[in-house]
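Trainee: What follows is a predicted protein model with its sequence.
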Amino acid sequence: MTWTAALAPLRNRNFAWYFASRFVNTLGNMMASIALAFAVLDITDSPTALGQVLAAHTIPMIALLLYGGVIADRFPRTLVLQFSNLASAVSQGAIAALVLTGRAEVWMLVVLSVVHGVVSGVGFPAMASVLPQLVERSELQPANALVSLTRNGMMVLGPTVGALLVVTVGSGWALAVDAATWLVAALLLVPVRLPARQPRGEAPDTLRELREGWSFFWATPWLWIVVVGFGVLNAIHTGAWSTLGPAVADDTIGRQAWGYVLSAEAAGLLLTTVVLLRVRLERPLLLGMLGVAMMAPPMLLLGVSPTLVGLVTAAFLAGAGVEVFGMGWNLAMQENIEDGMLSRAYSYDALGSFVAMPVGQLAYGPLAVAFGFQPVLVVSAIAYVAVVALVLCSRSVRDLPRAPATPASAVTTTTP
């Protein structure tokens, strides 16, 4: 693939505006993730409290995912995204205001995280499934890579800048920037025009549409097997890495160093994205699952030897592997599932993948207190590799090929 072909999606007006929206929003989010973690730890030095705030976002998001998939398959996806972005701007702005004024308490952050989780659940399936409506099928890999390039580039700078703001002016400013970017992201979607959809022959029926989505999900082995596997993998990741990680860093390498570790992970994502702009990814799920197994070594090091150099190196390699999976999964979904079912498929994917995340967020703090940080992290790393191996036992996962790169002419038709 030439660089001209790799950058071709940017010449598409719809994709260019969508790309700009994702760029702005991602910049704020990357700073906000680390800022929120340390804002909670400043209020109460407890990984259990941090897990509660994170779970308060995750649980309602999971609860609304299936409904969000139906909405995104029924209404224009950019309109769904605009609503979600505006509501997120309000909820994140309220969190920032409380932190900046020194009035924040854990229960307040829990309540506002619930609000943000609700709107995220509605918006996620639309965000995940809109790309095939913006570009030709032959441009799906470079389009996905460009979106990943934006996200991963901001992930390199975001955590470090966010950590710098935390140790200089406080967590509230990073959260305030995040709130502003949600607003700007909504405005940048206004010029996007999506392809006209074929009218449905039946009246909208949420339960029927959910049943259709479930039937498709269960009839597609590679889809449900990977999703079930990631239900466990994400619980381990959010518990061991996202919940215990900041707490371990606070007592060992320090907050600023934890920002460097997260930035190194993002650098691995970024470098791999650049490679995938040029290299066609065959056998997307086989390579993706092998790549995601690289998340186990940094968990192991976090428990056994949390040194800056070791964690930065392991996080970089983990980021590279995770990006291979992300690209492989998006291509598998977008190339093998028709547009009218895609949002619901993504919603069942997200539901199964995210459903156990609150378990990890809520359980890992008490587990670390009861058994110690090191044993919990070591067992988590071993379990992570074991789950990846079990998923790869399925031939439908190992052997899924790329679909032929046939053009999708419908992307040229627009609606207001």
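Mentor: Okay, I see it.
Trainee: okay, CA-based contacts and neighbour counts for the rest of this
Mentor: Will do.
Trainee: Which parts of the stretch 51-200 of the chain are helices?
Mentor: 77-100, 106-129, 140-168, 171-188 (DSSP state H, counting those that start in this stretch).
Trainee: so which of these gets nearest Asp349?
Mentor: helix 106-129 (9.4 Å; CA to CA).
Trainee: who does that closest one touch, helix- and strand-wise?
Mentor: helix 47-74, helix 77-100, helix 339-354 (3 or more CA pairs under 8 Å, 6 or more residues apart in numbering; DSSP states H and E).
Trainee: Kindly reformat the ones you listed as CSV containing mean neighbour count and distance to Pro366.
Mentor: Formatted as CSV, those follow (neighbours: other CA atoms under 10 Å; distance: least, CA to CA, whole Å):
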stretch, mean neighbour count, distance to Pro366
helix 47-74, 24, 7
helix 77-100, 21, 26
helix 339-354, 24, 20
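Trainee: got another, please set it beside the one above:
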Amino acid sequence: MNKANRYFHFLWSGQTLGNLGDILYIICLITLVYNETGSVLHMALIPFAKTMSLLLSGFIAPLFIDKYKRTSLLINTLFLKTGFLLCLCLLSLYGIHTAITFTLLYALIVVISLLEGVGNPARRSMVPDLVESSELVKANSFISIANQTSMLLSWPLGSVLLVMWGEQNMLWVTFFLFVAATLLTTQIKVKETEKVGTQESKWDAMKEGWQLIFQSKKLTTLTVMDVLENFGHGVWIAAILYVYVETAIGKGEAWWGYINASFFAGMMVAGLVVYRFSKKMESYLGFVIMTSTICLMLLNVWFGLTSSAWIALLVSFVFGFPQMARDVSQNTLIQESYRDKQLAKVYASHGTLVYGTFGIATLILGWFAEKFGVRDTYILVSFLFLISFSIAFLNRKVLHSDQKIAPLEQNVI
């Protein structure tokens, strides 16, 4: 195994442990807060605080990306996250039963999420530095498999461990997961290119990622498609899916869990399939994105109109295949466009759009489902996927261009 590949394994293994820790500590806190207060609102504030913090981090991340090397930035954010998680563990031992302790709890969640949002673009931008350009599709599918596996395992595993050990012990488990993730990440070495020239202002640093996206016709197309499709993914949030299970297929809470598990299982299996055929996908990434988008549109229609619980379960499993193929292809095209800190800034700006769009979608689609019904909501988002496909079709030459990492100046408007 060469050094670059070894560093890549440190990257994905550290990321997997960190993702597992991120989900488990949120599960712990939701349970802890509900046991202390019995309030659904207090519970809902936890994922809301996390999402809004991740959204904000996309704006401030470029300031840190400019100032620090990406490896240093990732290691330092992980180290600080681990330290603040230790504070959460100690706070849980003290007890969360006063206004001050509740305020401190949410403040720690915000800080941890901000650190996560600042470190993520740096981590994602390292992938093309640690693998050969011909291995990018395989590397991205491998990372996606690890991510989906950790997500699939974390919820049932977290539920079982909570029953066995309780919230406080589980928080200590997540602390040690973060410690392990940090130690693995410290082993990564990436060649960093120093920025030369005049020092740019903070405003210039913050807007550079957006400029890089809209200078490239390929990235502009992918970004507009991502906004539309991420809005559409809002129908898969827990609240809308819960109503769908009850009203559309006439089942109880158990089927809500089955459909969620089926979706993540489909994503995990799809990751293995994409990994297996990664070589064949390399020259057809644009075609894969277009085909996946039209498949996602049809699956949303099928899911929304069916009254069979078993068909809904099947569709939720199959949904993972075009979604995984699309995500891996898009990620590879983004990584082929820029490198180093520029790529990290693109990911920061892209993440801001993703979190912002999804947050708005949850509110609008929730209102639409209540006003017009859950079936019509799935038809609505299918129309968004159709628009996304139309954009991809009109720009198919841009998406199909075989641009590899070396000629980064190509395909700029």
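Mentor: Noted; the coordinates are in hand. Just so we're clear, the structure is a prediction, and the values are computed from it rather than from any experiment.
Trainee: Could you dump the helices and strands packed on helix 106-129 of structure 1 into JSON lines and include distance to Arg278 of structure 1?
Mentor: Listed next are these as JSON lines, based on distance: least, CA to CA, whole Å:
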{"stretch": "helix 47-74", "distance to Arg278 of structure 1": "31"}
{"stretch": "helix 77-100", "distance to Arg278 of structure 1": "29"}
{"stretch": "helix 339-354", "distance to Arg278 of structure 1": "26"}
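Trainee: what's the closest of those to Ile253 of structure 1?
Mentor: Closest approach to Ile253 of structure 1 among these (CA to CA): helix 47-74, 16.5 Å.
Trainee: Return the mean post-superposition distance for that closest one against structure 2.
Mentor: The superposed helix 47-74 of structure 1 is, by mean CA distance after the TM-score superposition for structure 1, a mean 2.8 Å from where its aligned residues fall in structure 2.
Trainee: Let me know the angle separating that helix from helix 77-100.
Mentor: Counting by axes from the mean of the first three to the mean of the last three CA atoms, to 10 degrees, helix 47-74 of structure 1 lies at 160 degrees to helix 77-100.
Trainee: What count of nearby residues applies to Val304 of structure 1?
Mentor: 14 (other CA atoms under 10 Å).
Trainee: same deal with Pro132 of structure 1?
Mentor: Residues near Pro132 of structure 1, counting by other CA under 10 Å: 22.
Trainee: what residue of structure 2 takes the place of it?
Mentor: Aligned counterpart of Pro132 of structure 1 in structure 2: Pro128 (TM-score structural alignment).
Trainee: correct me, but that match touches Ile334?
Mentor: No - contact between Pro128 of structure 2 and Ile334 fails when scored by CA atoms under 8 Å: they sit 10.3 Å apart.
Trainee: Now check Ser382 of structure 2 against structure 1: what is it aligned to?
Mentor: By TM-score structural alignment, Ser382 of structure 2 lines up with Val385.
Trainee: for Lys191 of structure 2, same thing?
Mentor: Match for Lys191 of structure 2 (TM-score structural alignment): Pro195.
Trainee: What separation do you get for that match and Ala345 of structure 1?
Mentor: Noted for Pro195 of structure 1: a distance of 20 Å to Ala345 of structure 1, by CA to CA, to the nearest Å.
Trainee: Equivalent analysis for Arg402 of structure 1, please.
Mentor: For Arg402 of structure 1, the distance to Ala345 of structure 1 equals 18 Å [CA to CA].
Trainee: do Gly158 of structure 1 as well
Mentor: 30 Å.
Trainee: cool, Leu10 of structure 1 as well?
Mentor: With CA to CA as the criterion, Leu10 of structure 1 and Ala345 of structure 1 are 27 Å apart.
Trainee: longest helix in structure 1, by residue count?
Mentor: The helix spanning the most residues in structure 1, taking DSSP state H as the definition, is helix 13-43.
Trainee: before we move on, the earlier item: can you tell me which of the helices and strands packed on helix 106-129 of structure 1 comes nearest to Thr243 of structure 1?
Mentor: For Thr243 of structure 1, the closest of those is helix 47-74, at 6.1 Å, according to CA to CA.
Trainee: Run through the neighbouring helices and strands of the closest one.
Mentor: helix 13-43, helix 106-129, helix 206-218, helix 339-354, helix 357-371.
Trainee: rerun at 6 Å
Mentor: Judged by 3 or more CA pairs under 6 Å, 6 or more residues apart in numbering; DSSP states H and E, helix 47-74 of structure 1 is in contact with helix 106-129, helix 339-354, helix 357-371.
Trainee: which residues touch the helix or strand following the shortest one?
Mentor: It stands for helix 357-371 of structure 1. Downstream of helix 357-371 of structure 1, the first helix or strand assigned by DSSP states H and E is helix 373-391. Helix 373-391 of structure 1 is contacted by residues Ala293, Ala296, Met299, Leu300, Gly303 when judged by CA atoms under 6 Å, 6 or more residues apart in numbering.
Trainee: Switch the residues you listed over to JSON lines; also include neighbour count.
Mentor: Output for those, formatted as JSON lines (neighbours: other CA atoms under 10 Å):
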{"residue": "Ala293", "neighbour count": "21"}
{"residue": "Ala296", "neighbour count": "23"}
{"residue": "Met299", "neighbour count": "30"}
{"residue": "Leu300", "neighbour count": "23"}
{"residue": "Gly303", "neighbour count": "22"}
